[in-house]
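Chemist: Sequence first, then the predicted structure:
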Amino acid sequence: MFNVNYKIAHITLLADDEQNMRSFYRDMLGLVERKKAKNQFSYAFTNQDQPFLTLTFTGRKPLKQRQGLYHFALLFPDKASLASLIERLILSEYPLGTGDHDVSEAFYLNDPNGNGIELYHDRPTELWEWDQGFVKMGTKAVDVLSLLQTKQADWSGFPVGMTIGHLHFVGDSVHKGDAFFITMLQMSLTAKITESAHFYAHNAYHHHHAYNTWFGPNVARRRSDENGLVDWTILVDKQLFTILQHSLHDQNHSTQSSQICLVDPFGSRLLINEDYANQM
């Protein structure tokens, strides 16, 4: 498919444990916190950025694992700034996992509600290996000491140029993932882990989204009052927006002139907005 503008702009999570959650995002990570309403706070990377995350503190802990967001991934513009935050987390003894995925170096952690977060930087695209439309993505340990040596300053907050790099979901059937991301959202399949996880992207990125079945085939959807993903918003250019409008209308989905609203395979809402600020 032709190149498009595709940006994951925002996610909304239902949450509880307000004190520890706010402390984690505001004080541990250093995000800019703004109160939106009673029991609701938003978080931006810098004072100049629009919020990318909203927490609504009216949720409750689920009794079992649920379908929905597996993790959201924050993409750093450079290795050095990622190293600064990782050093801070290590010195704070915050539990971390790692994954060198060939195309990127990633660190994994959970917030106090158990939401998965990936912190990563991409290696230069010329180093990515493609074969018949699939990108090589392995998993091995990150050389943490080597990464930390790239640090240029102590952590003082997120740098300019941060984005949500991708959203990784968990469900009960990769076929549902293919139907949603490939058929409905017009994305390409870029990688597989056997038949348990599929990865999808526009513009030959390694993945904007992933769908796995690692909680088993009987995992249920999140209940509306349980913690987890409520909605997510993407921005696309006019050309892709028009294509999606026509395609989804033909599939009997309701579309509007300024926004497309869908229910994703996990029961949360996807809002698709045309991004007038960044036309191709």
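Modeler: Nice, thanks for sending it over.

Chemist: switch to C-alpha atoms for all contacts and neighbour counts from now on
Modeler: Will do.

Chemist: ranges for the helices of the stretch 151-280 of the chain?
Modeler: 174-178, 238-250 (DSSP state H, counting those that start in this stretch).

Chemist: Out of these, which one sits most buried?
Modeler: Greatest average neighbour count among the helices of the stretch 151-280 of the chain goes to helix 174-178 (a mean of 19), per mean count of other C-alpha atoms under 10 Å.

Chemist: who does it touch, helix- and strand-wise?
Modeler: Here helix 174-178 touches strand 197-201, strand 209-212, going by 3 or more C-alpha pairs under 8 Å, 6 or more residues apart in numbering; DSSP states H and E.

Chemist: How about the secondary structure of the nearest residue to D102 once chain neighbours are set aside?
Modeler: Take D102 and drop its neighbours on the chain: the residue closest to it by C-alpha to C-alpha, 6 or more residues apart in numbering is M137, 5.5 Å away. Here M137 is recorded as coil under DSSP: H, G, I helix; E, B strand; the rest coil.

Chemist: What is the burial count for M137?
Modeler: Other residues near M137 number 19, with proximity taken as other C-alpha atoms under 10 Å.

Chemist: I figured it hits A106, correct?
Modeler: No: in this structure, M137 is not within contact of A106 by C-alpha atoms under 8 Å, at 12.0 Å.

Chemist: Quick check: neighbours shared by these two?
Modeler: With C-alpha atoms under 8 Å, 6 or more residues apart in numbering applied, the contact sets of M137 and A106 do not overlap.

Chemist: try this one next to it:
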Amino acid sequence: MTTHFHKKPNTYVSHVQIKVSNLERSVEYYKNVIGFQVLEQTDHTAAFTTDGKTSILSIEEVKDALPLQRGQTGLYHFAILLPTRKDLGNFIQHISELNVPIGAGDHHVSEAIYLYDPDGNGIEVYADRPEEEWIWNGNTVYMTTEPVNFRSLLAKADGTWNGLPEGTVMGHIHLSVADLRKTEAFYTKALGFEVVTRYGSRALFISTGKYHHHIGLNTWESSGGSPAPENSVGLKSYTLVMDNEEKAELVKKNLKELGHVVEIFEEAPKFGGSQAFSTVDPSGIRIVFTLDGE
């Protein structure tokens, strides 16, 4: 298991907040297809959990929501990390029984399944390979995209799918951005991430603590793009956990020095933790920072 990459002292994604057009439809999807439990629900929001205590994903219904458009910045996909390869095999068995269309990729560091929610928000469900099998060349990790060996994965399955298992975490987020150079400077200089892989000149992957990536960034469909309108479906925000107050103060200082607005919350977000503040990255994507986390 590689979930130590999603604990302090690393800076990691703990929670993603998505906007949807129909709450009831999305709740059914995230429960029955993806396998979440509902932790809490209101007339227009729902928070999902796998352990009955913490939420890694929440959704909010937007009235008269606009659909996603090509060329917008925002979510490429959020990625749910399962504890074991057997869990991924069970998940594949489960969605094949539902006849859900999927994509797939073997990235050498991980094996991944790709889906879209009813509003077209991208989802990855994946399992990491053991980190001793990852290939590092200095500070660069080898990643690729090959066909997934479904036979091998399904051989691990034992038919005991009861939803996402406890120990599932938000593994990473992959963002569609407008300008890769500006985005790289923001995430490395202001937030302290390290570039660990580049895919040509249009995508890069960043992490802390030598993970293969906590955040993916690409301009494949969004180069020069602008954010979706406020009343569109898509990404509302995502949360990064920082190690301690010193790190939080350093990030605030870096953001201000680079000309980014730092917003302090009057009260902590319900699923985001204490000591929270937020900013907007160069592509208009809102990031919530918190100290709460493991």
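Modeler: Cool, the structure landed. All values reported here derive from a predicted model rather than from experimental measurement.

Chemist: Mind checking the TM-score on these two?
Modeler: The TM-score (TM-score structural alignment, normalised by the length of the first structure) is 0.91; 274 aligned residues with a C-alpha RMSD of 1.9 Å.

Chemist: just to revisit the earlier point, would you turn the helices and strands packed on helix 174-178 of the first structure into TSV with distance to P77 of the first structure and mean neighbour count?
Modeler: What follows is these, written out as TSV (distance: least, C-alpha to C-alpha, whole Å; neighbours: other C-alpha atoms under 10 Å):
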stretch	distance to P77 of the first structure	mean neighbour count
strand 197-201	19	23
strand 209-212	19	25
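
Chemist: Help me confirm that I34 of the second structure comes into contact with P165.
Modeler: No: I34 of the second structure sits out of contact with P165 when judged by C-alpha under 8 Å, with a separation of 11.1 Å.

Chemist: mind listing what K36 of the first structure touches?
Modeler: Counting by C-alpha under 8 Å, 6+ apart, K36 of the first structure makes contact with S42.

Chemist: An error on my part: the question was meant for H94 of the second structure.
Modeler: Counting by C-alpha under 8 Å, 6+ apart, H94 of the second structure touches W161.

Chemist: so what corresponds to it in the first structure?
Modeler: Per TM-score structural alignment, the equivalent position to H94 of the second structure in the first structure is R88.

Chemist: next one: V13 of the second structure
Modeler: Using TM-score structural alignment as the criterion, V13 of the second structure maps onto I8 of the first structure.

Chemist: With E132 of the second structure instead?
Modeler: Aligned partner of E132 of the second structure by TM-score structural alignment: E126.

Chemist: how close does the residue of the first structure most remote from its centre get to T183 of the first structure?
Modeler: For the first structure, the largest distance from the centre (C-alpha atoms, centre = their mean) belongs to D250, which lies 28.2 Å off. Plainly put, D250 of the first structure is 12 Å away from T183 of the first structure if you go by C-alpha to C-alpha, to the nearest Å.

Chemist: now do I260 of the first structure
Modeler: Per C-alpha to C-alpha, I260 of the first structure is found 16 Å from T183 of the first structure.

Chemist: Which one's more surrounded, those two?
Modeler: Higher neighbour count among I260 of the first structure and T183: I260, with 18 against 14, using other C-alpha under 10 Å.

Chemist: For the aligned partner of the more buried one in the second structure, list the residues it contacts.
Modeler: With TM-score structural alignment as the criterion, I260 of the first structure lines up with F277 in the second structure. By C-alpha under 8 Å, 6+ apart, the residues touching F277 of the second structure are 262-265, 288-290.

Chemist: try 7 Å this time
Modeler: Shown in contact with F277 of the second structure (C-alpha atoms under 7 Å, 6 or more residues apart in numbering): 262-265, 288-289.

Chemist: try V142 of the first structure
Modeler: V142 of the first structure touches 98-100, 105, counting by C-alpha under 7 Å, 6+ apart.

Chemist: what residue of the second structure takes the place of it?
Modeler: Structural alignment (TM-score structural alignment) places V142 of the first structure against V148 in the second structure.

Chemist: So its match versus D281 of the second structure, what's the distance?
Modeler: In this structure, V148 of the second structure lies at 33 Å from D281 of the second structure, with C-alpha to C-alpha as the measure.

Chemist: which SS class is V142 of the first structure?
Modeler: Three-state assignment for V142 of the first structure (three-state DSSP): coil.

Chemist: Grab the nearest non-local neighbour of it.
Modeler: Leaving aside its chain neighbours, V142 of the first structure sits nearest to D100 (4.9 Å; criterion: C-alpha to C-alpha, 6+ apart).

Chemist: hang on, Q19 of the first structure in a strand?
Modeler: No: counting by three-state DSSP, Q19 of the first structure is located in no strand; its state is helix.

Chemist: What residue in the second structure is paired with it?
Modeler: Aligning on TM-score structural alignment places Q19 of the first structure opposite E24 in the second structure.

Chemist: In contact with that match, which residues?
Modeler: By C-alpha under 7 Å, 6+ apart, E24 of the second structure lies in contact with nothing.

Chemist: swap the cut-off to 10 Å and go again
Modeler: Counting by C-alpha atoms under 10 Å, 6 or more residues apart in numbering, E24 of the second structure touches 43-46, 61.

Chemist: so what's the residue positioned nearest the centre of the second structure up against?
Modeler: Compute the mean C-alpha point of the second structure, and by C-alpha atoms, centre = their mean the closest residue is I173, 2.7 Å away. If a contact means C-alpha under 10 Å, 6+ apart, then I173 of the second structure has 12-16, 75-80, 123-124, 213-217, 238 as its contacts.

Chemist: Equivalent analysis for R70 of the second structure, please.
Modeler: Residues counted as contacts of R70 of the second structure (C-alpha under 10 Å, 6+ apart) are 221-222, 225, 228.

Chemist: for these, which one is nearest D87 of the second structure?
Modeler: E221 (31.7 Å; C-alpha to C-alpha).

Chemist: Now which residue in the first structure aligns to that closest one?
Modeler: Mapped onto the first structure by TM-score structural alignment, E221 of the second structure lines up with F215.

Chemist: Kindly report the same for L235 of the second structure.
Modeler: So L235 of the second structure corresponds to L229, using TM-score structural alignment.

Chemist: For the residue nearest to its match when sequence neighbours are not counted, list the residues it contacts.
Modeler: Nearest non-adjacent residue to L229 of the first structure, counting by C-alpha to C-alpha, 6+ apart: L13, 4.6 Å away. L13 of the first structure makes contact with 40, 53-57, 59, 69, 115, 226-232, according to C-alpha under 10 Å, 6+ apart.
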